[in-house]
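Enquirer: Structure, please.
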Amino acid sequence: MVNNIVDVLRALGAEIVRTPTSASFDSPESYLGVAKRLMEEIPNSHILNQFKNASNPIAHFDGTAEEILDGCDGKIDMLVASAGTGGTIAGLSRKIKMKCPSCKIVGVDPCGSILAVPDSMNKSDVTSYEVEGIGFDFISTVLTRDLIDKWYKSVDRESFLMSRRMIREEGLLCGGSSGSAMYCAIQAAKDAGLKKGQRMVVILPDSIRNYMSKFLSDDWMSQRGFLELEQQLEPAKEWWWQLNVGALKLLAPLTVMPSVSIQETLDLLNKESFDQVPVVDERGQVLGMATVGNMMAQIVKNKVKQSDPVSKVMYKQFKQVHMDTSLGQLSRMLDTDHFVLIVHNQRQYGFDVKLENKQMIFGIATRIDLLNFITSHDTDQ
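Expert: The predicted structure follows:
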């Protein structure tokens, strides 16, 4: 789907500039940083920048809010909206509180984001999320939160399952952030004790258009642990399907520190006959994955030097599963990925004598590993 959009933009004459999703919003490599640089380089250019554009909340104050009030005959008991730039909920809350002072405004923010109030709600081990268009790691200028009565934190799995449910049962072709809003709205209605006759409005901020190859796909959902395999497939007849990944008896993988050079990493992988290697810190935590293909491509394009640290070319997004993942689910992942990292959680006391959960690497599973396991045991079945 993304490639189709890129092709359309190129057909219209646009130049595509890609930025890393992992970049902090205030770094020069982020999409905001790159946009600012391009604006300074390109004559007569302008950034719409909905994070700072005062017309963003005003449009919802003057337009969206009036449409809602008119459709509800001026009576609303609760309004639920998610926050991205914050313009929608800021504009709506100001107008609706003017017309319906008793209306409760509920904000929705994904776990991993910092928009919710109080700030203690944002403390979480979650550092990233799959739902798009809502939540950020900074507070935008247009997001005024003084009129929001209560915040709820959403999580990916429930958000996507709710979106799929609304598509299937209601025919609403909505995006993942709509599922976030609806799931939290149901919780808010229960918590507030809304009764028959009371009126709640839920803002569904996005359509399915940009997510055709994402949460609509059973494979995409199951690969991320959002959909149990049994929910999407008939029971498989293969003898190995329900076995867990521990049956592969994988060897503990080779790992490298982020400061090891790209050339040293390539030499090591060549010597060990591996195609990829996890990059870990001094505590053994996984920072990313380095692959021979990516390192060579970056060197050929002169984007990195062979003497650069391997951390410059590691992937920070990769598939990882736990020991209890079935081989059937692993097989589905390996249909689209060259490897999957197998991890297990270990409780460990740190230097500050605090118990913490540490994620340790058990092994790396490839298609060859799975195929060798199946073929070597087929004669016994």
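Enquirer: contacts, neighbours, all on C-alpha from now
Expert: Will do.
Enquirer: so where do the helices sit in the stretch 1-150 of the chain?
Expert: Remark: helices of the stretch 1-150 of the chain, listed N- to C-terminal, are 2-11, 31-41, 55-59, 65-71, 87-99; assignment by DSSP state H, counting those that start in this stretch.
Enquirer: For the last one, buried residues please.
Expert: Under the neighbour-count criterion of 16 or more other Cα atoms under 10 Å, helix 87-99 has 87-97 buried.
Enquirer: what would the residues you listed look like in JSON lines with distance to Ile139?
Expert: As requested, the buried residues of helix 87-99 are exported to JSON lines (distance: Cα to Cα, whole Å):
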{"residue": "Gly87", "distance to Ile139": "12"}
{"residue": "Thr88", "distance to Ile139": "14"}
{"residue": "Ile89", "distance to Ile139": "13"}
{"residue": "Ala90", "distance to Ile139": "12"}
{"residue": "Gly91", "distance to Ile139": "16"}
{"residue": "Leu92", "distance to Ile139": "18"}
{"residue": "Ser93", "distance to Ile139": "17"}
{"residue": "Arg94", "distance to Ile139": "18"}
{"residue": "Lys95", "distance to Ile139": "21"}
{"residue": "Ile96", "distance to Ile139": "22"}
{"residue": "Lys97", "distance to Ile139": "22"}
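Enquirer: For the comparison step, fold the sequence that follows:
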Amino acid sequence: MWYNNILETIGNTPLVKLNTITKGVPGTILAKIETTNPGNSIKDRMAVKMIEDAEKSGKLKPGGTIIEGTSGNTGMGLAMAAIIKGYKCIFTTTDKQSKEKVDALRAFGAEVIVCPTNVEPEDPRSYYSVSSRLEREVPNSWKPNQYDNLANSQAHYEQTGPEIWEQTEGKITHLVVGVGTGGTISGTGKYLKEKNPNIKIWGIDTYGSVFKKYKETGIFDKDEIYPYITEGIGEDFLPANVNFDVIDLFEKVTDKDAALMTRDIARKEGIFVGNSAGAAIGGLIQLKDQLKPEDVVVVIFHDHGSRYMGKMYNEDWLRERGFLQDEKLTAKSILAKKENTEIVTLDAQKSVLEAINTIKSMNISQIPVTQQGMIVGKIAESDILSALLENPGLKSAPISEIMTATFPFVDLNTSIDKISSLINKENSAVLVEDETGKIEIITQYDIINAISG
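Expert: Predicted coordinates:
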């Protein structure tokens, strides 16, 4: 048996029992692994449904251009379907989204326009506004508008809900879903509640998003809105696809908990998933007191971990945000083990001869060069030797004439792995600003000393 094209492989994703990460959570916890869809996310389902509905209604015509604001996954589904069906794609996204997501969309031949995150949805620079403007300007174009297009929810009502009901033999008691556009939770939840009104539908939200307060109070509170790191869930407006009547409660999860839980799913269950899965498991653990041993809980794992390699799966990214405190040596701990010596610098106007004398008297091989107190470059023994072999008269010239680019600056939380990778033939050291604002230098010797010490 074979499929006629890649779109026919969408759906029928496996349901996998979680064994380690949810220890201590009552009930049977099952993950719906949506990464097995060809675009590696649940959004393939609704992307194809939105296109097919638009074709039937005449909104999307042959040879047309699909224009959409997307965090990446919907774009991937749309781009994949567009290739099979003969459409062009232009996507707008935010600068919060991972580079991997943007690169993946471009790999499918789509044009991607990156817009600022920290602006109101109605701001002309927002990714919502830019996509709407392009739809008006580009001939024969169509905007799916995944947030308000109810084909999004309908796809999950027709596919995801029935799959979960059949896979659990109707035993499901709780559905846990990270909520962004609201399509997955609303469509799946509606189907399941029709089958059994006692099934609880739990939405996972993030701090900086409006969903939880709106569900609990009916108030849309603009003061709740602020930028957050978690991708794919939460919103600063109310999409039409969020059916608050279907969702029983919302639980907020912090950026830090979502990021660290995402990594833990890979490390403890061997399932490589994205940020919203971490948020969903984090929320489930927070709500565990509401569960009983006989409950059957299904958690949606929306997308694949490969889209977050530069973020949740990057230790330096986590450290820079204060999310990761581990035993690995950092710039801060290397400095703590280093002898407290004053960093030697030379002003850019000093002569090459003065640099030679300083290097000899201090018994050092490289010196940062300053201009008006700021580090602007470096000078090393090898630089001086090369310069003087070429032109012995340079002894009296200012060192600014032969200095090279400054040593790289690193953060106090930068790991020893990253520091080591920055020290090479061109850079024999890195610079770091300590907590008092004082500039310190870390050499290869300091790293060796810290490891052996």
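Enquirer: just the helices of the stretch 1-150 of structure 1: most buried one?
Expert: helix 87-99 (a mean of 23; mean count of other Cα atoms under 10 Å).
Enquirer: Quick one: average offset of that helix versus structure 2, please.
Expert: In the superposition with structure 2, the aligned residues lie an average of 1.0 Å away from helix 87-99 of structure 1, counting by mean Cα distance after the TM-score superposition for structure 1.
Enquirer: before we move on, back to that, now render the helices of the stretch 1-150 of structure 1 as TSV, adding distance to Ser163 of structure 1.
Expert: TSV is the format used below for these (distance: least, Cα to Cα, whole Å):
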stretch	distance to Ser163 of structure 1
helix 2-11	20
helix 31-41	27
helix 55-59	26
helix 65-71	22
helix 87-99	20
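Enquirer: Does Ile90 of structure 2 lie in a helix or a strand, and which?
Expert: According to DSSP states H and E, Ile90 of structure 2 maps onto strand 88-94.
Enquirer: so that strand aligns onto which residues of structure 1?
Expert: The alignment of strand 88-94 of structure 2 onto structure 1 (TM-score structural alignment) finds no residues at all.
Enquirer: swap in stretch 306-324 of structure 2?
Expert: Aligning stretch 306-324 of structure 2 against structure 1 (TM-score structural alignment) gives residues 209-227.
Enquirer: Now do the end-to-end distance for the matching stretch.
Expert: End-to-end distance for stretch 209-227 of structure 1: 21 Å, by Cα to Cα, to the nearest Å.
Enquirer: same deal with stretch 71-83 of structure 1?
Expert: Its start and end residues considered, stretch 71-83 of structure 1 measures 23 Å (Cα to Cα).
Enquirer: Likewise for stretch 433-444 of structure 2?
Expert: Per Cα to Cα, stretch 433-444 of structure 2 runs 18 Å from first to last residue.
Enquirer: One more: stretch 44-54 of structure 1?
Expert: Chord length of stretch 44-54 of structure 1, first to last residue, is 21 Å (Cα to Cα).
Enquirer: which residues of structure 2 does it align to?
Expert: Per TM-score structural alignment, the counterpart of stretch 44-54 of structure 1 in structure 2 is residues 140-150.
Enquirer: Pull out the buried residues from that stretch.
Expert: Within stretch 140-150 of structure 2, the residues scored as buried using 16+ other Cα under 10 Å are 141-150.
Enquirer: Kindly report the same for stretch 286-295 of structure 1.
Expert: 286-292, 295.
Enquirer: How far away from the center of its chain is that stretch?
Expert: The chain centroid and the centroid of stretch 286-295 of structure 1 are separated by 20 Å, computed with Cα atoms, centre = their mean, to the nearest Å.
Enquirer: could you pull out the helices for the stretch 201-350 of structure 1?
Expert: 218-223, 229-232, 262-272, 292-300, 327-334.
Enquirer: Could you find the counterpart of Ile271 of structure 2 in structure 1?
Expert: In structure 1, the residue matched to Ile271 of structure 2 (TM-score structural alignment) is Leu172.
Enquirer: Ok, Pro227 of structure 2 next?
Expert: Using TM-score structural alignment as the criterion, the counterpart of Pro227 of structure 2 in structure 1 is Ser128.
Enquirer: And Asp257 of structure 2, by the same measure?
Expert: Residue-level alignment of Asp257 of structure 2 against structure 1, with TM-score structural alignment as criterion, gives Glu158.
Enquirer: Quick check, that match in contact with Ser180.
Expert: Yes. Checked against Cα atoms under 8 Å, the pair Glu158 of structure 1 and Ser180 is within contact range at 7.3 Å.
Enquirer: if you skip the residues just before and after it, what's nearest to Tyr31 of structure 1?
Expert: Distance criterion Cα to Cα, 6 or more residues apart in numbering; nearest residue to Tyr31 of structure 1, sequence neighbours excluded, is Thr19 at 5.7 Å.
Enquirer: and that neighbour, how many neighbours?
Expert: Residues within reach of Thr19 of structure 1, counting by other Cα atoms under 10 Å, total 15.
Enquirer: And the one 3 residues further on, by the same measure?
Expert: The burial count assigned to Ser22 of structure 1 is 11, neighbours taken as other Cα under 10 Å.
Enquirer: Relative to Ser213 of structure 1, how far out is it?
Expert: Relative to Ser213 of structure 1, Ser22 of structure 1 is positioned 21 Å away (criterion: Cα to Cα).
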